[in-house]
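*Asks:* Sequence plus the predicted model coming up.
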Amino acid sequence: MTRRSLVLASTPFVLALAFFANISLGPGSISPAGAIGALFHMEADSYEGAVVLYQRLPRALIAIYVGATMAVSGAVLQGLVRNPLASPSTLGMNAGATVFVVAGAYLFDFGMTAQGMAALVGALFGFFACVAIARLAGGSADPRGLALILSGALVSILFIGIANAFLLSDPARRMDFLGWVTGNINHVYGDRLYAFWWIGAAALVLLAALSRSLTLILLGHEKAASAGVRVDLVSNLAIGATVLASGSAVAICGPIGFVGLVVPHILRPLVGSNLSALLPACMVTGASVCLFADLCARAAFHPYVLHTGVLMDLLGGLVFIVIVRRFYLSGSARGLA
């Protein structure tokens, strides 16, 4: 069995382990047998059943959704942008979705459904703003897409600052979004998951259908076109799918940053750059990473519960340093510049 086959075969078992650890462990740990019994027998009248069904299961499902959509989006964006730092959090999508949701709620009193639509529009607006600034800065002459990443950082800082300004303007409503804006996987957002899960699912299906064409595009636009790939159409559809996936994830629990940056770098050396294999591996591994991160956020600082987005930002910041050193500060990277 090849290394890639071994990794692909093992990721579902890791996901199952992460899922049952998430619903079993933590403050007031529940035995695996009790957690399984609560899932399959729906004994909500018992204490263990109520905790599993109404608190831990919604959190676990949200973590799976966010991890899968963000990791797959990051893998696609890194390939299309041809930059190892590309992800929804570094290209303005998460920040755009965040500020549109907060602004819509504060200015127009958007309900849950309208907030979801605002998140999708905001993710698209954030990405377009990032691209526009990069082009104004001469990003078309940058083969590594560094201008696009710097533009994404600028857009994200601006949009998050605007979102924070809205939060400070109305202390009475601040608590409604204070946890959400930092990325808060929480069972209270289960209704949001129920309302928006199909958006990310449709985006993942579309990206899976485009995976072969996207892999050919990674080899070069001319080679892809000679193989019959409609490069512009496939690229635009893929970017649109990542916007839908990341925007829907932000609409549910706020911006969970860097899982889209980290997971593709973990898997690419193991399964290769072929997106037909990389995307399923990213989907399952991203879900596992978010499940373990959520478990750590709940249990590591007991009796306090840390927001999962804060923990992921810490992890992503460390990986961000490693990636910059490897791709931009190493001797080989300077030689290619």
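*Replies:* Structure's in. What do you need?
*Asks:* can we go C-alpha only for contacts and neighbour counts from here?
*Replies:* Will do.
*Asks:* quick one: buried residues of the helix or strand hosting residue 121?
*Replies:* Here residue 121 sits within helix 112-136, counting by DSSP states H and E. Buried residues in helix 112-136, counted by 16 or more other C-alpha atoms under 10 Å: 112, 115-131, 133-135.
*Asks:* Could you tell me which residues make contact with residue 13?
*Replies:* Under the criterion of C-alpha atoms under 8 Å, 6 or more residues apart in numbering, residue 13 has no contact partners.
*Asks:* now swap in the one 5 residues further on and tell me
*Replies:* The contact partners of residue 18, by C-alpha under 8 Å, 6+ apart, come to 288, 291, 292.
*Asks:* can you pick the most crowded of those residues?
*Replies:* Of all the contacts of residue 18, residue 291 has the most neighbours under the rule other C-alpha atoms under 10 Å, reaching 31 neighbours.
*Asks:* was I right about that residue contacting residue 20?
*Replies:* No: in this structure, residue 291 is not within contact of residue 20 by C-alpha atoms under 8 Å, at 9.5 Å.
*Asks:* Check the protein and tell me which residue is nearest its centre.
*Replies:* The centroid of the chain falls nearest to residue 70 when counting by C-alpha atoms, centre = their mean (2.3 Å).
*Asks:* Check whether that one sits in a helix, strand or coil.
*Replies:* helix (DSSP: H, G, I helix; E, B strand; the rest coil).
*Asks:* how far away is it from residue 334?
*Replies:* Per C-alpha to C-alpha, to the nearest Å, residue 70 is found 30 Å from residue 334.
*Asks:* Just want to check the distance between the residue nearest to the centre of the chain and residue 132.
*Replies:* Distance, residue 70 to residue 132, using C-alpha to C-alpha: 23 Å.
*Asks:* ok, back up a step: excluding its backbone neighbours, what's nearest the residue nearest to the centre of the chain?
*Replies:* residue 260 (4.7 Å; C-alpha to C-alpha, 6 or more residues apart in numbering).
*Asks:* Next up, a structure to set beside the first:
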Amino acid sequence: MRTAIELAHNGPATGVNPRVGCVILDAAGATIAEGWHRGVGTPHAEVDALSKLGEGEAAGATAVVTLEPCNHWGHTGPCSEALIEAGVARVVYAATDPGHSSSGGAARLREAGVEVIGGVLADEVEAFLGDWLTAARLGRPYITVKWASSLDGRAAADDGTSTWITGAAARQRVHEQREASDAIVVGTGTVLADDPSLTARGDAGELLRTQPTPVVVGMRAVPKDAAVFRHPNPVIFEGTHDVHDVVADLHQRGFRRVYVEGGPTLASAFIEAGLVDEYAIYLAPTLLGGSKVAIGEIGVGTISEQRLLCIHSIEQLGADLFIRAAPERQHPEQSQREGN
């Protein structure tokens, strides 16, 4: 299974489909084929592995796959049927497919007399596929909200200047996160104030191989010479302030990983709407004071309504701190904090 996980890493991190790996073993436990999914419209991992075997070679074999084999017709046929037709005797998988249309492969395999074992290294695969699995379960993209601020929570000086609060290492990490996203979302206020390109770039300023689609939310007009129009991908304009409508449209367009980068008004709207799955917070060792806070009104009127977070990691990038956090739905210290 760990080999299958390694194979899955070869697939694209963005797009509608999950990264899946598959290893096929013969009756003696020796590997006879490996495969992984290469993106929309290409063979799924199981079919990719089977394609490397001759007729009858998979009979009696064991297929080890990171995600429950699909059971539906999409761009390709159901992997469950491909495994049955190949004569595979046993299927071992890690995570259960949560898709409404694609799930059910394990049941179909059992129905055909194939031995099925699920849940092997499920925690590792759940962590690896966390963003895709969340999107599949919620029926909306996995949403990361990012901001960079001073230690006192300011995103800019009082005159509006903000270039640069954080250092080069932190800014490069942001570009890597952009590259791993399907879409990067900002408000019209950010476009008008900062004229960002919204591209993912390397250390030397070169464009990285994968670029997120730029999305601009709001009602104000954007100048025709704005940098966003020079992005490699066509910009999407969401002429609304309703973030629920924005999220629904992005999901319909096939985006599964969305990176919300600015500014404070838009970030606060996503937080208040309960649409944040992960926070990417960059803190610089500086103090700015003033009114330009990184986050504004998020619907917290009293301490009992606070938005508790679970910190997943803290990393030092140059002089800055990068904090990965997620909403804590049932924080063990919540009752104690509310009572203090």
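*Replies:* Yep, it's here. Since the model is a prediction, treat every value here as computed from it, not as a measurement.
*Asks:* TM between them?
*Replies:* Once superposed, chain against chain, the TM-score is 0.23 (TM-score structural alignment, normalised by the length of the first structure); 140 aligned residues with a C-alpha RMSD of 7.0 Å.
*Asks:* List the contacts of residue 206 of the first structure.
*Replies:* Residue 206 of the first structure sits next to 238, 241 when contact means C-alpha under 8 Å, 6+ apart.
*Asks:* so which helix or strand takes in it?
*Replies:* helix 190-209.
*Asks:* what comes up buried for that helix?
*Replies:* By 16+ other C-alpha under 10 Å, the buried positions in helix 190-209 of the first structure come out as 190, 192-193, 196-197, 199-201, 203-204, 206-208.
*Asks:* Out of these, the closest to residue 163 of the first structure would be?
*Replies:* Set against residue 163 of the first structure, the nearest of those by C-alpha to C-alpha is residue 192 (20.1 Å).
*Asks:* wait, the closest one sits on residue 117?
*Replies:* No: contact status for residue 192 of the first structure versus residue 117: not in contact, 11.9 Å apart, counting by C-alpha under 8 Å.
*Asks:* returning to what we had before: by contact count, what packs against the helix holding residue 121 of the first structure?
*Replies:* Contacts defined by 3 or more C-alpha pairs under 8 Å, 6 or more residues apart in numbering; DSSP states H and E place helix 112-136 of the first structure against helix 93-108, helix 146-169, helix 190-209, helix 231-253.
*Asks:* elements contacting the next helix or strand after the second one?
*Replies:* Okay, so that is helix 146-169 of the first structure. Scanning forward in sequence from helix 146-169 of the first structure by DSSP H and E, the next helix or strand is helix 171-178. Counting contacts by 3+ C-alpha pairs under 8 Å, 6+ apart, helix 171-178 of the first structure packs against helix 146-169.
*Asks:* Could you check the angle the helix it packs on makes with helix 112-136?
*Replies:* 140 degrees (axes from the mean of the first three to the mean of the last three C-alpha atoms, to 10 degrees).
*Asks:* Let me know the angle separating helix 146-169 of the first structure from helix 171-178.
*Replies:* For helix 146-169 of the first structure against helix 171-178, the angle by the same axes, to 10 degrees is 140 degrees.
*Asks:* Which positions within helix 146-169 of the first structure qualify as buried?
*Replies:* So helix 146-169 of the first structure, judged by 16+ other C-alpha under 10 Å, has buried residues 146-156, 158-160, 162-164, 166-167.
*Asks:* Then stretch 310-327 of the second structure?
*Replies:* Neighbour-count burial for stretch 310-327 of the second structure, counted by 16+ other C-alpha under 10 Å, picks out 317, 320, 321, 322, 323, 324, 325, 326, 327.
*Asks:* Show the contacting residues for residue 246 of the first structure.
*Replies:* Residue 246 of the first structure neighbours (C-alpha under 8 Å, 6+ apart): 69, 70, 73, 88, 93, 94, 123, 200.
*Asks:* Try it again at 6 Å.
*Replies:* Residues in contact with residue 246 of the first structure (C-alpha atoms under 6 Å, 6 or more residues apart in numbering) are residue 70.
*Asks:* now do the same end-to-end measure for stretch 40-51 of the first structure.
*Replies:* Distance between the two ends of stretch 40-51 of the first structure: 14 Å, counting by C-alpha to C-alpha.
*Asks:* Tell me which of the helices and strands packed on helix 112-136 of the first structure lies nearest to residue 60 of the first structure.
*Replies:* With C-alpha to C-alpha as the criterion, residue 60 of the first structure lies closest to helix 190-209 of these, at 10.0 Å.
*Asks:* Would you pull up how far that closest one lies from the middle of the chain?
*Replies:* Centroid separation for helix 190-209 of the first structure versus its chain: 12 Å, with C-alpha atoms, centre = their mean, to the nearest Å.
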